[in-house]
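> no FASTA, just this:
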């Protein structure tokens, strides 16, 4: 049987794609988990077995999903297979072994990145999830068999490694001068260290032996000057590392945030907040590796070569003992690398869950109090803390065992060398000064060896962090090609030609189903329908948040996918249902992209949104801090502020998605009167349930299950007595 290697998932919802990546690797084709995740269309809820099956067929497997008993599962020819585990997880069953005590099941768990063995009872508790017609317990498995198509395709693992090297080098390149200065500092420090053992030998052999105090004082003064120079070089080195390291760290995190901003909305649909935030901590590891560990490792190697050569000149047997001991030390540390990687990924997962838990606890405090679920939420957080503590203890034990063993090997090596050179002194083969000098060199060599071992650890940490970050950096930007900017003259009709779209690509039911629609320039088009009919989804497609699965969207005759998205959205003033208020001043919330605030425009926007009186009553007026860390706003006030934000842009297109649904009737009436004047001559889309908001629209589109079922003016649709009539009837109660 081929050797089976377990892989560990990067994110909380990656168990299915990781299982498929393991099986691809088993059959000889290495696929990046990110690539398979895209094939599976992973969401916040993870993936279904059907989605994994579709992805497997895409890379060249023949698949069969089946419910079966444990005895039916025990057919070696169908392994490895993916099984549904504990009703919330996917794992790979890759081997079943018959023993005198019964069946033993070998399971690769992507959550841990490890292979575990289960007896039949333990396996059944996790695998069996329902009862069949015969009354037997059954579980769900996905059998996979590679076809010729699988072997014809090539994975993408090598490409990823090349990109990783380029990624790291790109951050070192701008600091060539600083690193050159660091190299000069370290060379000077190495030269000083090189002279010290010879000075020590001279004190013993020339000063003490000849009882010449002047020679001793002279040598000691020389040592003092050299040590002062070494201390200064150390200070300069640390200053350069701090300065360069801080700049690199800022660049790393800034580029990460820039990348996040340029990613499409669909990326955030598949990520938990904690996963995204936790990756910021990964940048510190990479920065430490680039600026500190790599430099130290390079000069540790130089020191080992130089001082190793000197000790070899002194005595070859001593050098042999030293290098054999050091090699054993390095191999001892290397033996724990796989376990460290597994624990690191587990701790990352739990820290991500911790971040998400705290964010939900703080931001959801009102709902926690209303539903009296504070204790349960606290227990959930404490459970995560228990997992972090347990993993930290495991990591500490592993680290202590690793360090204790390494320390023992290192000290044993030093004692053997001491005993050997002491014997040589007794036999008169070397002088006492040479013995002390040898001991000094051995002590000096221990530090570079320790730094090399630390480099190995930090290299592994940086590699693990980079693997997780690659998942973000490999995603294509929203505007990953040079696209056309849209001018004011290009701002014409919005045309949707046979548009179809679904969030879950595996689901057969589209959210938008073959919609063809023209939204005339300078007119107001209203979109109405029951909740879940596709109104907001249609607007998000027009805004370019998602790409249609079928059909084309045109803006003024230009295909939307040929237009630069940032430039397109600058032309749009949009109020979404889930609009966000930043922790900033009211002025900067109304004009979030303005480098210089135009206070007259802000006041005009606030007046149109009917929030100006409220703002003027505040002590700091438009400079009042609002948001999570500032002045609390009601839902209605937030909506009015979002309307003011859209108005401030003075856009060619204005899109309102339930923009007034939280306002009282009087406020809504005033705002709609202001907005009707403001949007005159602009292209507007208004999504609303309330009759008062849509009845004056030039055209009303009625959606049901993602399809257009009616369209026309208010009076015509009422006369038609279709779905729109029923919506109005239910709202007004006639």
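That came through, no problem. Everything numeric here is computed off the predicted structure, so don't read it as measured data.
> contacts and neighbour counts: CA atoms only from here.
OK.
> and after the helix or strand harbouring residue 453, which helix or strand comes next?
Using DSSP states H and E, residue 453 maps to helix 432-473. Per DSSP H and E, the first helix or strand lying C-terminal to helix 432-473 is strand 494-501.
> Give the buried residues for that next one.
Neighbour counts over strand 494-501 (16 or more other CA atoms under 10 Å) mark 494-501 as buried.
> which one of those residues sits closest to residue 461?
Closest approach between the buried residues of strand 494-501 and residue 461, by CA to CA: residue 501, at 40.9 Å.
> Residue 510 is in contact with that closest one, correct?
Yes: Residue 501 is in contact with residue 510 according to CA atoms under 8 Å; the separation is 5.6 Å.
> where along the stretch 51-200 of the chain do the helices fall?
70-73, 120-127, 148-152, 157-172, 176-202 (DSSP state H, counting those that start in this stretch).
> Rebuild the ones you listed as TSV, extending it with mean neighbour count and distance to residue 374.
Listed next are the helices of the stretch 51-200 of the chain as TSV, based on neighbours: other CA atoms under 10 Å; distance: least, CA to CA, whole Å:
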stretch	mean neighbour count	distance to residue 374
helix 70-73	14	41
helix 120-127	16	30
helix 148-152	14	51
helix 157-172	13	44
helix 176-202	17	52
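> so how far is the helix holding residue 453 from its chain's centroid?
28 Å (CA atoms, centre = their mean, to the nearest Å).
> Give me the helices and strands touching that helix, please.
On a contact count with 3 or more CA pairs under 8 Å, 6 or more residues apart in numbering; DSSP states H and E, helix 432-473 meets helix 176-202, helix 213-262, helix 273-288, helix 294-314, helix 316-334, helix 337-363, helix 374-426.
> To residue 588, which of those lies closest?
Here helix 213-262 is closest among the helices and strands packed on helix 432-473 (CA to CA), at 18.8 Å.
> Taking helix 176-202 as reference, get the angle to the closest one.
Inter-element angle recorded for helix 213-262 and helix 176-202: 150 degrees (by axes from the mean of the first three to the mean of the last three CA atoms, to 10 degrees).
> wait, isn't residue 36 in contact with residue 17?
Yes: proximity of residue 36 to residue 17 meets the contact threshold set by CA under 8 Å, at 5.5 Å.
> this is the other structure I want to compare:
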């Protein structure tokens, strides 16, 4: 990356950060005003101290009245400064954590707007790292920046003004040495930004890998992959170590470098000040004040150099979050998209083509007409496009060519929420949120009565094991219902769909984790629920779709056969071979 692009990148990120700060600028204004006041009072104290020194003319020649008056003023200023610092910290904390909260909210809302293609192609742990870890790092750097950066700048300007009132020539000496600090800080900040940005990327990769390995622990243990998993983690960890060490090295040399320059400033003030006292151009009290000012003048350079390092890390983390927030959202609904409360269930697929990766064909020139209330089964070998077809019907992905119509309307002219509410969908993968069982199963119809809920729960064979739980339907379950078996979780998901009473149904291997006996009962419940509703059923167990009105037999993204069970068996084609492979030796 060129120097110009780095600067531009940092500048763009800072502009975005300040756009978030605008909403809370009242806290920023209060912080800035109080920073100015507290610094002013803090810088006035050395001048008072110098005056107190000058009131001490020698042994038994001390103006105690004048000294006590100055001490009283110093105490008042210290109290005011302390209260001001406390309010500054409150404002900075309030502003920082409100800004980070808003950024996290925007990032989380972005997930809801993301096309599934993005979520399918990025590790979940990497996304989690951006929203949680990077946001936390950004908050730490931003807070330090607000707390020390503004105060440091005001202190530098203030001390220069006070020093000018004491001695112009020595002030010029101090100012002459100052640019060295900026040169050092500028060089280091350029290096650290790049290092911290790379560190943030690798940290996201590491979080994603950890997340993936935790979810796959059973498989890892079953296949004895522990050594390989640890070996790959060590590689990622080593990369993170290298980048972190480099970032830490460059950031750690900031403070010693600026301290060396500050020592030069202090030495210069001491030498020139002593000569001025000897020559009578300055009093001892003024030299005392000037030495104090030189310390206060150089101290912010140490703090700001540390702040710059933290800010570089914060900006790198902010850049990572903003890059996620600014990812392309799914294509928005058209302005004239309609909302439908109910669908009759007529579905037409006309000349549809689609592929996940450009250039790799999957579904080509696909046509289908489904009348309201028909049961359509989709079968075929793994990877033939069965689930892809479901994704297109639900508009999780947009088609590349052709059109899909529901009740005569192109689904691109129907609002996504309305279209998806028209379908009841049960997937092979189960998902339950942390909360009560009632909240999970009534998600699609929260106003359902307890009586209807219990009735459907009994049909779905979940009421029996729910009644054994401590709080029955109000029992709180963990994320994804880990306390239940996979079959029970699938039954809960089936019940959730049935309680939504949708216009159309999609079942994607919905009973794959249920024993044969329960599957037969669930199938009866599905048949009752699907009566009068258009339904699409993806199935590997061909015994479950023998009564389907239309069976689509897919292979390599194309429909190679279409018809009912009897017609397809008589043709003795691809479907016949699939069926016989499952029921070899059995009567058809």
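Sure, I can see it. Bear in mind the structure is a predicted one, so any value in this text is a computation, not a measurement.
> Just give the TM-score of the two.
The TM-score (TM-score structural alignment, normalised by the length of the second structure) is 0.90; 581 aligned residues with a CA RMSD of 2.8 Å.
> Identify, out of the helices and strands packed on helix 432-473 of the first structure, the most deeply packed stretch.
Of all these, helix 273-288 has the most neighbours on average by mean count of other CA atoms under 10 Å, namely a mean of 20.
> Report the angle between that one and helix 337-363.
Computed by the same axes, to 10 degrees, the angle between helix 273-288 of the first structure and helix 337-363 is 130 degrees.
> Let me see the contact set for the closest residue in space to residue 288 of the first structure that isn't next to it in sequence.
Leaving aside its sequence neighbours, residue 288 of the first structure sits nearest to residue 245 (CA to CA, 6 or more residues apart in numbering; 7.1 Å). With contacts defined as CA atoms under 8 Å, 6 or more residues apart in numbering, the neighbours of residue 245 of the first structure are 287-288, 291.
> Shared with the second structure, which of the residues you listed?
Of those, the ones still in contact in the second structure (both residues aligned by TM-score structural alignment, their matches' CA atoms under 8 Å) are 287, 291.
> Please identify which of the contacts of residue 245 of the first structure is nearest to residue 645 of the first structure.
Of the contacts of residue 245 of the first structure, the one sitting nearest to residue 645 of the first structure (CA to CA) turns out to be residue 287, at 38.6 Å.
> May I have the residues that are in contact with the closest one?
245, 248-249, 252.
> do that again at 10 Å, thanks
Residue 287 of the first structure makes contact with 168, 171-172, 244-252, 293, 462, according to CA atoms under 10 Å, 6 or more residues apart in numbering.
> Over to residue 640 of the first structure?
Contacts of residue 640 of the first structure by CA under 10 Å, 6+ apart are 575, 605-612, 634, 646, 659-660, 662-663, 667-668, 671.
> how about the aligned partner of it in the second structure, secondary structure?
Using TM-score structural alignment, the partner of residue 640 of the first structure in the second structure is residue 491. Classification of residue 491 of the second structure by DSSP: H, G, I helix; E, B strand; the rest coil places it in helix.
> again, but for residue 526 of the first structure
strand.
> Map it across to the second structure for me.
So, by TM-score structural alignment, residue 526 of the first structure is matched to residue 377.
> Its match contacts residue 505, correct?
No: counting by CA atoms under 10 Å, residue 377 of the second structure does not reach residue 505; the two are 11.4 Å apart.
> Neighbour count: these two, which is higher?
residue 377 (29 against 25; other CA atoms under 10 Å).
> tell me the contacts of the more buried one?
With CA under 10 Å, 6+ apart, residue 377 of the second structure has these contacts: 386, 506-508, 535-539, 542, 544-553, 562-565.
> Tell me the spacing between the alignment partner in the second structure of residue 230 of the first structure and residue 71 of the second structure.
Here residue 230 of the first structure is matched to residue 81 in the second structure, going by TM-score structural alignment. According to CA to CA, to the nearest Å, residue 81 of the second structure stands 15 Å off from residue 71 of the second structure.
> got it, and residue 141 of the second structure?
Counting by CA to CA, the gap from residue 141 of the second structure to residue 71 of the second structure is 37 Å.
> Can you find the partner of residue 122 of the second structure in the first structure?
Aligned partner of residue 122 of the second structure by TM-score structural alignment: residue 271.
> do residue 90 of the second structure as well
Aligned partner of residue 90 of the second structure by TM-score structural alignment: residue 239.
> contacting residues for that match?
Residue 239 of the first structure touches 233, 245, counting by CA under 10 Å, 6+ apart.
> And the one 4 residues further on, by the same measure?
Going by CA under 10 Å, 6+ apart, residue 243 of the first structure touches 178, 237, 291.
> Just give me the closest of those to residue 127 of the first structure.
Nearest member of these to residue 127 of the first structure, counting by CA to CA, is residue 291, at 47.8 Å.
> how much space between the nearest residue in space to the closest one that is not next to it in sequence and residue 293 of the first structure?
The spatial neighbour of residue 291 of the first structure that comes closest, neighbours along the chain excluded (CA to CA, 6+ apart), is residue 245 at 5.7 Å. Distance of residue 245 of the first structure to residue 293 of the first structure, computed by CA to CA: 11 Å.
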